[in-house]
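Colleague: Build me a model from this:
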Amino acid sequence: MTIRAVVFDFGGVLFDWSPHHLYRQLIPDAERRQWFLDNVCTQAWNTLQDAGRPLAEATRSLVAEFPQHAQLIEAYYGRWPEMLKGPLEEGVALLEELHQAQVPLFGLTNWSQETFPYAWEHYPFLRRFRDIVVSGQERQIKPDAEIFHTALARIRVHLPDIAPDELAFIDDHQPNIVAATALGWEAIHHVEVGGTRRRLGELGVV
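Modeller: Take a look at the predicted model:
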């Protein structure tokens, strides 16, 4: 088996994104903040926007459900850039190393189509990718198999005869690793860059 391309997830691999970066400012008490993010602006709610639901609709519906938290809910997307602390330097360094080695690079990210343009505008290293599949644009989302099929089809525009087992897929979320592996991709569970680099070395990529 030869790995012919590497596919990167973004959050937790290349970007330090967390609602806590914003809500530490808005809810200083850690216990209250965690309750709010576990019960109001939840990850499950955010995932619906990553799957394509408009941000305004999502905000409106949640404010109707929790009117006492209206200002905090509206801040989630109103101040969304403050959740994106910035790049994870070691992950970006790995990306740059692969780019310098002329390894074809692709992105596969769960991300709202309305917030992704901010990242594209502010982080030039995203230009290293030949193509990026953004869940919100496709209205598909990891770990569903459908978005992996979409990504493979888009990769084949550049590498027409590539097989799933010739792709190394780097993601920090275990369910996505399970899904990719089931489809024949060589999936690497990203915990820290050293471990990911070692696995890429074992695969003959770096």
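Colleague: C-alpha from now on. contacts and neighbour counts both.
Modeller: Will do.
Colleague: What are the buried residues along the longest helix along the chain?
Modeller: Ordering each helix of the chain by length in residues (DSSP state H) puts helix 145-158 first. By neighbour count, with 16 or more other C-alpha atoms under 10 Å as the criterion, the buried positions of helix 145-158 are 147, 148, 151, 152, 154, 155.
Colleague: my read: the last one touches residue 104, true?
Modeller: No: under the criterion of C-alpha atoms under 8 Å, residue 155 lies out of contact with residue 104, with a separation of 9.4 Å.
Colleague: Checking the residue of the chain most remote from its centre next. Helix, strand or coil?
Modeller: Among the C-alpha atoms of the chain, the one most distant from their mean position (C-alpha atoms, centre = their mean) is that of residue 68, at 30.8 Å. Secondary structure assignment for residue 68 (DSSP: H, G, I helix; E, B strand; the rest coil): helix.
Colleague: Nearest residue to residue 176 in space, please, no chain neighbours.
Modeller: Distance criterion C-alpha to C-alpha, 6 or more residues apart in numbering; nearest residue to residue 176, sequence neighbours excluded, is residue 143 at 4.8 Å.
Colleague: Alongside the first, I'd like the structure of this one:
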Amino acid sequence: MTPEIKHIVFDIGKVLIHYDPHLPFARLIPDETERNWFFANICTHDWNIEQDRGRTWEEAEALLIAAHPAREEHIRAFRKYWHEMVPHAYDDSVAILEGLIAEGRDVTMLTNFASDTFREAQERFPFLKLPRGVTVSGDVGLIKPDAAIYASHTRSFGLDPKATIFIDDAPVNVEGARAFGWNAVLFSGAEKLRSDLADYGLKV
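Modeller: Now for the predicted structure:
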């Protein structure tokens, strides 16, 4: 039996707004092989996720510059040109978010995001201020798919886990939400999301 959904929780990056660190670095490091090496060995996903967990950019940059002093300019460019990594929103996804809110649904957001860049994103994309609230990993010092961040969001917003559905583009985060007790769907585009939400009785 499909549960009655009372709470809809959106991820942000690659669900509501585009994110691609290669966008500015295609200009800064034009050679694709070198650029891929840089992301695999210096400004790595694991390095960046610690800013999502709350580490400051100053500390993050200092750590890498100490290890790779010749790469200082490129290391500092990651934060300096962050705005170019998030060039636009996904209008079709935003329309779903706004439609749910317009219907009076309880919509919140849960995101792995550094605190400062999230505030920058909110100013650039005002629809990020429309939901009832947001849990930002950099604010709480926890990241998806840690069970603790789903628990924190549940407590903060008074959610009933069985009546909650979570939308995320990363399979590991979807599985983490399900393991915690939420319903969750993997985002792969707005058309599929509309279909998935309809399966739970949410037609937008």
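Colleague: out of the buried residues of helix 145-158 of structure 1, what pair is the most spread apart?
Modeller: Using C-alpha to C-alpha, the two most remote members of those are 147 and 155, lying 12.2 Å apart.
Colleague: all helices for structure 2, in order.
Modeller: 22-28, 32-41, 45-52, 57-67, 72-80, 82-85, 91-102, 115-124, 137-140, 147-157, 171-180, 190-199.
Colleague: Would you mind saying which of these lies nearest residue 11 of structure 2?
Modeller: Put simply, out of the helices of structure 2 the one that sits nearest residue 11 of structure 2 is helix 171-180, at 9.5 Å, with distance taken as C-alpha to C-alpha.
Colleague: Report the aligned residue range of structure 1 for that closest one.
Modeller: Helix 171-180 of structure 2 falls opposite residues 174-183 of structure 1 when the two are matched by TM-score structural alignment.
Colleague: try stretch 98-118 of structure 2
Modeller: So stretch 98-118 of structure 2 sits over residues 96-116 in structure 1, by TM-score structural alignment.
Colleague: Buried ones in that stretch, by neighbour count?
Modeller: When neighbours are counted by 16+ other C-alpha under 10 Å, the buried residues of stretch 96-116 of structure 1 are found to be 98, 103-116.
Colleague: how far does it sit from the chain's center?
Modeller: What separates the centre of stretch 96-116 of structure 1 from the centre of its chain is 10 Å, taken as C-alpha atoms, centre = their mean, to the nearest Å.
Colleague: Compute the first-to-last residue distance for stretch 133-153 of structure 1.
Modeller: With C-alpha to C-alpha, to the nearest Å as the measure, stretch 133-153 of structure 1 spans 10 Å from end to end.
Colleague: What range does that stretch cover in structure 2?
Modeller: Under the alignment (TM-score structural alignment), stretch 133-153 of structure 1 falls on residues 135-155 in structure 2.
Colleague: and the alignment partner in structure 2 of residue 66 of structure 1, how many neighbours?
Modeller: When structure 2 is aligned by TM-score structural alignment, residue 66 of structure 1 is paired with residue 68. Residues within reach of residue 68 of structure 2, counting by other C-alpha atoms under 10 Å, total 12.
Colleague: ditto for the one 5 residues further on
Modeller: Counted with other C-alpha under 10 Å, residues neighbouring residue 73 of structure 2 total 12.
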